[in-house]
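Colleague: Provided below for reference: sequence and predicted model.
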Amino acid sequence: MREITEGIVHWTAEHPNIGQRVSSYLVVPSATLIDPLLPDEGVDGIRGFVRPDRIVLTNRHHVRDVQALVDAFGCSVHVHEKGTAPFQDLGVSPRPFAFGDEVAPGITALEVGSITPEETALRIDVGDGALAFADGFLNDGGRIGFMPDGLLGEDPELVKKGLRLAAARLLDERFATLLFAHGDPIVGDGREALQAVSVPA
């Protein structure tokens, strides 16, 4: 676990369902976990930075270690209103949010929408600003890429077009860093990376 930019801690852990290491984040000023798996250091590693108050998910597929973290810290759990279905089988009652809501102090939910209706980008207003992504974008060797076509539904090219349009919209936001659920963050050069993948409407 390490602080990658002012107020944002990043770590990776192996996802039990896909057998790959994926990224999780802690926004220290608002005590907010984003798409968290337990770090190798366990709950004590998180507690070493701040005791988290809430967990925010960027889409419904990122339930990950929510239950264990709720048990450890008593966090509230926040997911887009169209993505609450996976929680029906858990002992957790999520708090639904809509696009445009401030889901935590200094964290605002923005619409990506392509891939799944609840696909969310989180604008994080700490330091020079950051955007956190779910499955729409990933870090492909320092540039933005997409999930394999087999994971993008019946019309992958249409999904990619929607993501490129979303990237163009998000360029209006204030940010310097990009946080990915899949892949390491792009710190400081995020605007240039998002510009490279965007297309105007």
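Modeller: Yep, it's here.

Colleague: C-alpha only now, for contacts and for neighbours.
Modeller: Will do.

Colleague: Doesn't S24 belong to a strand?
Modeller: Yes - assessed with DSSP: H, G, I helix; E, B strand; the rest coil, S24 lies in a strand.

Colleague: Next up, the contacts around it.
Modeller: Listed by CA atoms under 8 Å, 6 or more residues apart in numbering, the contact set of S24 reads 10-13, 33-37, 181.

Colleague: What about these, which are in strands?
Modeller: Among the contacts of S24, DSSP state E puts 10-13, 33-34 in strands.

Colleague: So which of the residues you listed is the closest to T116?
Modeller: Closest to T116 out of those is I34 (18.0 Å), distances taken as CA to CA.

Colleague: what's the closest one in contact with, if anything?
Modeller: For I34, the contact set (CA under 8 Å, 6+ apart) comprises 24-27, 55-58.

Colleague: just to revisit the earlier point, please tabulate the contacts of S24 in a markdown table, including the columns distance to E102.
Modeller: Below are the contacts of S24 laid out as a markdown table (distance: CA to CA, whole Å):
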| residue | distance to E102 |
| --- | --- |
| H10 | 21 |
| W11 | 24 |
| T12 | 26 |
| A13 | 28 |
| L33 | 15 |
| I34 | 14 |
| D35 | 17 |
| P36 | 19 |
| L37 | 23 |
| A181 | 20 |
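
Colleague: another structure for you, compare them:
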Amino acid sequence: MPIASETELIAPGLWIWRFYDRAVKADLFSTGVAAGRRTYLIDPIRPALRAVTDLNAGNAIAGIVVTNENHERAAGIFAEQFQIPIHLHPVLLPAMALPRTEPVQDGDVFAPGLIAIAIEGGPAGEIAVHCDADGGTMIMGDALINFEPYGFTLLPAKYCSNAKLMRRSLPKLLDYSFDRMLFAHGTPIVSGARQRLEELLRVA
């Protein structure tokens, strides 16, 4: 299983870590986000011990989010290590033998300032997570990507369960205020992300 060597601070209470997966020829990104005095891990790959210490400094690691059927990654390992719940869309429960699961529906506030947003038509169980702190951050699963040769765009149709439905679902993200967008696959957009998404959806 891949292990990332270090975390990168994106904004106060917001970290990423990454690992290049040669099998898919792309970086896998994970996110840590502070909610009050607790930290939640989104689509976590295993960070090195030093990186875990960074994530756990001052804030207890309190929960995990799995954003779709492809992102089980190290969720089970963290859930057992820290005895914390895994939040995921209920459609994933039959297929994923994960411990300590707590399903979330569209619009559920599962931690202070963190909201699950279901995206229909992407990979099964696709959710985004909105964090309202510090100008707002939208944390994506696979529905939006930001890496070459594609750039910032929608997930290619061949990876979607229903690409047209996903396109119709994505505008709900604009109901939220956010300056940043983080990805499971791709470089973070650290400012102006909501405007970038508006522009993308006008032409996509």
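Modeller: Now that the structure is in, tell me what you want to look at. All values derive from a computational prediction rather than experimental measurement.

Colleague: Give me the TM-score for this pair.
Modeller: Scored against TM-score structural alignment, normalised by the length of the first structure, the superposed chains reach a TM-score of 0.84; 193 aligned residues with a CA RMSD of 2.5 Å.

Colleague: Now do the same for S76 of the first structure: its match in the second structure.
Modeller: Under the alignment (TM-score structural alignment), S76 of the first structure maps onto P85 of the second structure.

Colleague: Out of the ones in strands among the contacts of S24 of the first structure, which is nearest to A193 of the first structure?
Modeller: H10 (19.1 Å).

Colleague: Contact partners for the closest one?
Modeller: For H10 of the first structure, the contact set (CA under 8 Å, 6+ apart) comprises 1-4, 23-26.

Colleague: which of those residues also appear as contacts in the second structure?
Modeller: Contacts from the contacts of H10 of the first structure that recur in the second structure, judged by both residues aligned by TM-score structural alignment, their matches' CA atoms under 8 Å, are 1-4, 23-26.

Colleague: Of the residues you listed - the most surrounded one?
Modeller: Y25 (28 neighbours; other CA atoms under 10 Å).

Colleague: Identify the residue of the second structure aligned to that one.
Modeller: For Y25 of the first structure, the aligned position in the second structure is T31, judged by TM-score structural alignment.

Colleague: Make TSV from the contacts of H10 of the first structure and add distance to I107 of the first structure to it.
Modeller: Below are these laid out as TSV (distance: CA to CA, whole Å):
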residue	distance to I107 of the first structure
M1	21
R2	20
E3	17
I4	17
S23	18
S24	16
Y25	13
L26	12
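
Colleague: Residue range in the second structure corresponding to the helix or strand encompassing Q195 of the first structure, please.
Modeller: Per DSSP states H and E, Q195 of the first structure falls inside helix 190-197. The aligned range for helix 190-197 of the first structure in the second structure is 193-200, by TM-score structural alignment.

Colleague: quick check: angle from the biggest helix by length in the first structure to helix 190-197?
Modeller: For the first structure, the longest helix by residue count, based on DSSP state H, is helix 156-170. Calculated by axes from the mean of the first three to the mean of the last three CA atoms, to 10 degrees, helix 156-170 of the first structure forms an angle of 140 degrees with helix 190-197.

Colleague: same for helix 156-170 of the first structure, what does it pack against?
Modeller: helix 190-197 (3 or more CA pairs under 8 Å, 6 or more residues apart in numbering; DSSP states H and E).

Colleague: What lies in contact with the helix it packs on?
Modeller: With CA under 8 Å, 6+ apart as the test, helix 190-197 of the first structure has contacts from 143-144, 164, 167-168, 171, 175-178.

Colleague: hmm, try it at 7 Å
Modeller: 143-144, 164, 167, 175-178 (CA atoms under 7 Å, 6 or more residues apart in numbering).

Colleague: quick check, nearest of those to V199 of the first structure?
Modeller: Nearest member of the contacts of helix 190-197 of the first structure to V199 of the first structure, counting by CA to CA, is R164, at 5.4 Å.

Colleague: related to what we said a few turns ago, from the contacts of helix 190-197 of the first structure, which land in helices?
Modeller: In helices, judged by DSSP H, the following of those are found: 164, 167.

Colleague: I'd like the contacts of helix 190-197 of the first structure laid out as TSV, including neighbour count and distance to L152 of the first structure.
Modeller: Formatted as TSV, these follow (neighbours: other CA atoms under 10 Å; distance: CA to CA, whole Å):
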residue	neighbour count	distance to L152 of the first structure
R143	16	19
I144	21	16
R164	24	14
A167	23	17
F175	21	27
A176	19	27
T177	25	25
L178	28	21
